[in-house]
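In: Sequence first, predicted coordinates after that:
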Amino acid sequence: MRSTSDPRSTSDHGRYGYSALPDRPVYDWPGGKRLAVYLGLNLETFAFGEGLGAELAPGGPQPDVLNYAWRDWGNRVGAWRIRDLLDELGLPAGVLANSNLYRDCPGLIEAFRARGDEIVAHGRTNAERQGALDEASERALIAEATAVIARAEGRTPAGWLGPWISQSPATPDLLAEAGYRYLLDWAHDDQPIWFATRDGGRILSVPYPQELNDIPAIVARKETGTHFAEMIVETFEEMLDQSRRAPLVMGIALHPYIVGQPHRLRPLRRALRHIAERRDAVWITTPGAIAEHAASLQG
């Protein structure tokens, strides 16, 4: 996979230059497949009585028991139902994990590790945004989350997703300097794209979805679980057709406190079964495997 163009041609961020998808080299994913599909399962923890968090209903004064308890249900109940669903369908996941979960929900990340899922770093907690920090504080946050995950998993995580998709101007640089091989924050493409980092470095950006993401779809746009499942199926079929011309990445972002709810889990099961039944035609994988294969094609 080649770098798309000189990042200095970009007007603001300087991370990558413009590149039209039809103009890029065509390559295959493993097995000659052209569509790579991954599930990004967000396992998150939140602070009681302070900090950020998605809201089922507009929050009142702290402690906001209504919304805190709704989110906590996801770790106590919803995540386990999703684990069972993935087992039922034989699907892998990229688990986007807050490092504080090892302390707050012992056994939760371990259950997905036992499945062989990839553990992706997702900051310390989703009660905070790293982009609001100065560089030294952000570097310390990345170092802390990385060390906790590496100690628990026996390996350093390869990928990072910032809580709330939050980045400072220095985030890609800090991640590359901390040894990360890819990041997931940007939804600007359907293929992995190299980002330039300072001192001549680079880090790979693997596409992360904001359309096939249950928070924007269900919490923000008020879509039903059935409609969200239909979006997954329609996207899958369209991208499978489009992938005849170019290799593509389709991510699906899930949060247990949202799609783990029974009335949403049932249509989600139908949508994921639809994909699982087509596993002969696509590469169902993890974001780390996508990054590793894409990086192997660098030129």
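Out: Received the coordinates, thanks.
In: only C-alpha atoms for contact and neighbour calcs from this point on.
Out: Noted.
In: Could you pull out the strands in the stretch 151-299 of the chain for me?
Out: 159-160, 182-183, 193-197, 201-205, 248-254, 283-285 (DSSP state E, counting those that start in this stretch).
In: right, so those: which one is the most enclosed?
Out: Stretch with highest mean neighbour count among the strands of the stretch 151-299 of the chain: strand 182-183 (a mean of 29; mean count of other CA atoms under 10 Å).
In: What is that one packed up against?
Out: strand 159-160, strand 201-205 (3 or more CA pairs under 8 Å, 6 or more residues apart in numbering; DSSP states H and E).
In: Spell out for me which residue occupies the centre of the chain.
Out: Gly40 (4.4 Å; CA atoms, centre = their mean).
In: Make CSV from the helices and strands packed on strand 182-183 and add distance to Ala187 to it.
Out: Shown next, in CSV, are the helices and strands packed on strand 182-183 (distance: least, CA to CA, whole Å):
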stretch, distance to Ala187
strand 159-160, 14
strand 201-205, 9
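In: Could you point out which of these sits nearest Trp194?
Out: Proximity to Trp194, assessed across the helices and strands packed on strand 182-183 by CA to CA, is greatest for strand 201-205 (4.5 Å).
In: ok, second structure coming up, stack it against the first:
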Amino acid sequence: MPQKLDVHAGAIETLPPADFRWPGGQRLGIFFRVALEGWSDDQWPGFGPMGNPLKPGTPDLNALGWVEYGIRRGIHRILDVLERQQIQTSMLVCGVLAERYPETLRRIADAGHEIVAHSWGMDVIPAYLDEAAERANIRRTTEALEQACGVRPVGWISPRASPSVRTARLLAEEGYEWHGDTMNDDLPYLVRFGDREIAAFPGGMEMNDTPHAIRYGNAPRQMLELFDDWLDFVQRHEPGAVRLNPSIHGHVFGRLSGIGVFEELIRRARALDDTWIGRQGDGIRHLRQSLR
């Protein structure tokens, strides 16, 4: 008989109450996210801005350099925007970057942004690992980020948000408070594996710069139209709490062609009423308080 596949197989889920609201009683929760991605030694992205991948096995230094822009240049521009707009975000960071750029990671943490573990490298995808290798990857990534930042990460999002059938359980066992490896709901909820609990914080790809601009070739400014359309609908038709995760990458909208759109998104969000802008970990802690 075929086995039923489930992101949280064997777990008990607890959904937020029907009257759930974000901190301050706000109905709209907006979580700006920034991803800083790296690849293991002798590995490189399988895609790039040219759109025509090289022959299998050929080192693609064009794609590698394109991604390295994020940690070398883009993140500093993004941090300046966030400081100017006076908001703190959740930042997805690969563990390999902790070894290569510890000073940059320390700047991120010192600014109060949440460090979210993003596997050791984008080539280390939990869906491909056995249990021992996956647990080792979680520990290696966690320790490297903690050493570089001085703060132990409590949130995890896998590359491609592609977990294995055991990822959520292993993260709970390793002390993580939440993961973002699912797109199966609008709001976060709690998941219990025996005596261990972790929160699932569903995300979405509707406002993510990589598929938006790289895969589909949309202009950066079209992201503002997506935001306005989302806002118009939820204000008129959605009676309960909602969330949105506008997500950018240091190597995509961290460039001069996209950074202005990112800052404009923040400006529009800050001008709204009935809206809370925060870090995902803070949203999870608020959810737990509401369920007590």
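Out: Ah, there it is. In this text, all values refer to a predicted model and were calculated from it rather than measured experimentally.
In: Got a TM-score for the two of them?
Out: After superposition, the two chains reach a TM-score of 0.89 (TM-score structural alignment, normalised by the length of structure 2), with 285 aligned residues with a CA RMSD of 2.4 Å.
In: can you tell me which residue in structure 2 aligns to the residue nearest to the centre of structure 1?
Out: Gly40 of structure 1 maps onto Arg33 in structure 2, with residues paired by TM-score structural alignment.
In: Leaving out sequence neighbours, find the closest residue to that match.
Out: Ser247 (4.6 Å; CA to CA, 6 or more residues apart in numbering).
In: Touching, that neighbour and Glu206? I think so.
Out: No - taking contacts as CA atoms under 8 Å, Ser247 of structure 2 lies outside contact range of Glu206: 9.3 Å.
In: how about Ile266 of structure 2, what's its match in structure 1?
Out: In structure 1, Ile266 of structure 2 lines up with Leu272, judged by TM-score structural alignment.
In: and what of Ser247 of structure 2?
Out: Residue pairing (TM-score structural alignment): Ser247 of structure 2 is matched to Ala253 of structure 1.
In: That match and Asn126 of structure 1: what is the separation?
Out: Noted for Ala253 of structure 1: a distance of 15 Å to Asn126 of structure 1, by CA to CA, to the nearest Å.
In: ditto for Pro63 of structure 1
Out: 16 Å.
In: which of the two has more neighbours?
Out: Set Pro63 of structure 1 next to Asn126 and count neighbours by other CA atoms under 10 Å: Asn126 wins out with 23 against 13.
In: pretty sure that one is touching Thr45, no?
Out: Yes - Asn126 of structure 1 is within contact range of Thr45, at 6.1 Å (criterion: CA under 8 Å).
In: For the stretch 151-292 of structure 2, which segments are assigned as helices?
Out: 167-173, 209, 222-237, 259-270, 280-290 (DSSP state H, counting those that start in this stretch).
In: among those helices, which is the most enclosed?
Out: helix 209 (a mean of 26).
In: What is the mean deviation of it from its aligned residues in structure 1?
Out: Helix 209 of structure 2, aligned to structure 1 and superposed, deviates on average by 1.2 Å (mean CA distance after the TM-score superposition for structure 1).
In: Which strands or helices does that helix pack on?
Out: strand 247-249.
In: Residues contacting the strand it packs on, please?
Out: Residues outside strand 247-249 of structure 2 that contact it (CA atoms under 8 Å, 6 or more residues apart in numbering): 32-37, 70, 207-210, 254, 262.
In: Check stretch 278-292 of structure 2 too.
Out: Here stretch 278-292 of structure 2 has contacts from 16-17, 20, 22-23, 29-32, 87-90, 113-114, 154-155, 177-178, 188-189, 199, 201, using CA under 8 Å, 6+ apart.
In: Which residue in structure 1 aligns with Trp156 of structure 2?
Out: Match for Trp156 of structure 2 (TM-score structural alignment): Trp160.
In: Enumerate every residue touching its match.
Out: Applying CA under 8 Å, 6+ apart, we find Trp160 of structure 1 in contact with 96, 120-123, 175, 180, 182-185.
In: one step back: between the helices of the stretch 151-292 of structure 2, which gets nearest to Met50 of structure 2?
Out: Proximity to Met50 of structure 2, assessed across those by CA to CA, is greatest for helix 209 (16.3 Å).
In: Pro211 of structure 2 matches what in structure 1?
Out: Aligned partner of Pro211 of structure 2 by TM-score structural alignment: Pro216.
In: For the nearest residue to that match once chain neighbours are set aside, give its distance to Ala127 of structure 1.
Out: Spatial nearest neighbour of Pro216 of structure 1, excluding adjacent residues (CA to CA, 6+ apart): Gln210 at 6.7 Å. Gln210 of structure 1 sits 20 Å away from Ala127 of structure 1, going by CA to CA.
In: same check, this time on Gly116 of structure 1
Out: Taken as CA to CA, the span from Gly116 of structure 1 to Ala127 of structure 1 is 27 Å.
In: Neighbour count: these two, which is higher?
Out: Each of Gly116 of structure 1 and Ala127 has its neighbours counted (other CA under 10 Å); Ala127 has more, 18 against 12.
In: Now do the contacts for the more buried one.
Out: 45-47, 50-53 are the contacts of Ala127 of structure 1 under CA under 8 Å, 6+ apart.
In: will you turn those residues into CSV that also has distance to Gln242 of structure 1 and neighbour count?
Out: Converted to CSV, those look like this (distance: CA to CA, whole Å; neighbours: other CA atoms under 10 Å):
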residue, distance to Gln242 of structure 1, neighbour count
Thr45, 37, 25
Phe46, 39, 22
Ala47, 42, 14
Glu50, 45, 14
Gly51, 41, 13
Leu52, 38, 17
Gly53, 36, 19
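In: can I assume Gly40 of structure 1 is in contact with Val95?
Out: Yes - applying CA under 8 Å, one finds Gly40 of structure 1 in contact with Val95, separated by 6.0 Å.
In: give me every residue that touches the residue nearest to the centre of structure 1.
Out: Contacts of Gly40 of structure 1 by CA under 8 Å, 6+ apart are 93-96, 251-254, 287.
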